[in-house]
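*Asks:* Need coordinates for the following:
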Amino acid sequence: MNSPDVCATTVALNDDESSRLAQVPDGAHELTDTLQCELQAGHPGSHMALGQAGLEVAWWLRWSTTERALITVDDETGYCEATGRPVDSDPSDHDDWLCQLPAEHFGAHSWQMSAVGRVPSEANQQKLIDMAYELMERRR
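*Replies:* The predicted structure follows:
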């Protein structure tokens, strides 16, 4: 079974957007100059892409031919609450995945589409390494 395609539209960040995203405390990803829309291909209306995620809030860029804005999304302002499992997930993994898109997004949920690749920030890379070592130590 094939997963729905992610929208292939990209946008270059302007200097103001790049500067604002670089100032997000505890940024989860390495910043890039270009973002890719994370909604399902063929969606109506504005494009949306995660610019940066901090500990308590994520900054999304919403853009179209007539508007462009950095918006914040957190647990109160609305992430999609849908859960499910990717078609190609490991059959032994029984955990549902939470959709990582803002509430009321068009089309498929994030776990139904191929992910838009992101590189964790240097600080988050170290946290992931530390968590892996902790897990290995507990399994000994």
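*Asks:* C-alpha only now, for contacts and for neighbours.
*Replies:* Noted.
*Asks:* Enumerate the positions of stretch 22-36 that are buried.
*Replies:* Across stretch 22-36, burial judged by 16 or more other C-alpha atoms under 10 Å covers 24, 27-29, 31, 35-36.
*Asks:* Could I get the residues you listed in CSV, plus columns for secondary structure and distance to Met131?
*Replies:* Formatted as CSV, the buried residues of stretch 22-36 follow (DSSP: H, G, I helix; E, B strand; the rest coil; distance: C-alpha to C-alpha, whole Å):
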residue, secondary structure, distance to Met131
Val24, coil, 23
Gly27, coil, 18
Ala28, coil, 15
His29, strand, 17
Leu31, coil, 23
Leu35, strand, 28
Gln36, strand, 29
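*Asks:* between those residues, which is nearest Arg139?
*Replies:* Ala28 (27.1 Å; C-alpha to C-alpha).
*Asks:* chain center to the helix ranked longest in the chain, what's the gap?
*Replies:* Assignment by DSSP state H gives helix 122-139 as the longest helix of the chain. Relative to its chain's centre, helix 122-139 lies at 21 Å (C-alpha atoms, centre = their mean, to the nearest Å).
*Asks:* here's the other one to compare against:
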Amino acid sequence: MIMEEGGCGAWQRVPEDIVMRLDDVPGAAYEVPSEVTCGLQEGHPDSHMAVLQGWGNEEVWLSWSAPRTVTAPGCRAEGMTCLLPTGHQGHHHVIMADMVEDEGPYWVADRADLEARRAGVAKG
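*Replies:* Sure, this is the predicted structure:
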């Protein structure tokens, strides 16, 4: 597994009963992984989190200190496409969904931070 720079990267096996249950969700967006790494920013407080499945505007997340699943809408703060659930701790992990060759995802505090980061990437 490759850990993205700035990401937590803590590893967790997904319980088999959860994999089997989420593989059959109507309209499922993903193939449920048997192992995940935490998608939050390095040094985050509280539990680790990784997305397991999505459909429509809902996603199922594995949250662990002890494994458990959480159903929550994805974070769309300030109209950004954040790869974490609503109410997450720390910075947003965003992609520019309307950009074909985006350099992201980016760890940002808010939209102004994203724009400054992208302007620096464009110049560099």
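*Asks:* about what we covered before: the longest helix of structure 1: which residues count as buried?
*Replies:* Asn124.
*Asks:* After superposing, tell me the mean distance of the host helix or strand of Asp16 of structure 1 to structure 2.
*Replies:* Using DSSP states H and E, Asp16 of structure 1 sits in helix 15-22. Following superposition, helix 15-22 of structure 1 is found to deviate from structure 2 by 1.2 Å on average (mean C-alpha distance after the TM-score superposition for structure 1).
*Asks:* Quick one: map Gly92 of structure 2 onto structure 1.
*Replies:* No, residue 92 of structure 2 isn't Gly; it's His. With TM-score structural alignment defining the correspondence, His92 of structure 2 maps onto His109 in structure 1.
*Asks:* picking up where we left off before, run through who's touching the longest helix of structure 1.
*Replies:* Identification of contacts with helix 122-139 of structure 1 by C-alpha atoms under 8 Å, 6 or more residues apart in numbering yields 26, 28-30.
*Asks:* where along structure 1 do the strands fall?
*Replies:* 10-12, 34-36, 47-53, 58-63, 68-73, 83-84, 97-98 (DSSP state E).
*Asks:* coming back round to it: mind giving me a markdown table with the buried residues of stretch 22-36 of structure 1 and columns for distance to Met113 of structure 1?
*Replies:* What follows is these, written out as a markdown table (distance: C-alpha to C-alpha, whole Å):
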| residue | distance to Met113 of structure 1 |
| --- | --- |
| Val24 | 27 |
| Gly27 | 24 |
| Ala28 | 21 |
| His29 | 20 |
| Leu31 | 22 |
| Leu35 | 17 |
| Gln36 | 14 |
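*Asks:* So the match of His92 of structure 2 sits against Leu101, correct?
*Replies:* Yes: using C-alpha atoms under 8 Å, His109 of structure 1 is in contact with Leu101, at 7.1 Å.
*Asks:* ok, longest helix in structure 2?
*Replies:* Looking across structure 2 with DSSP H, the single longest helix is helix 111-123.
*Asks:* can you count the residues close to Ala8 of structure 1?
*Replies:* Using other C-alpha atoms under 10 Å, Ala8 of structure 1 has 14 neighbouring residues.
*Asks:* same thing with Cys75 of structure 2?
*Replies:* Cys75 of structure 2: 19 surrounding residues under other C-alpha under 10 Å.
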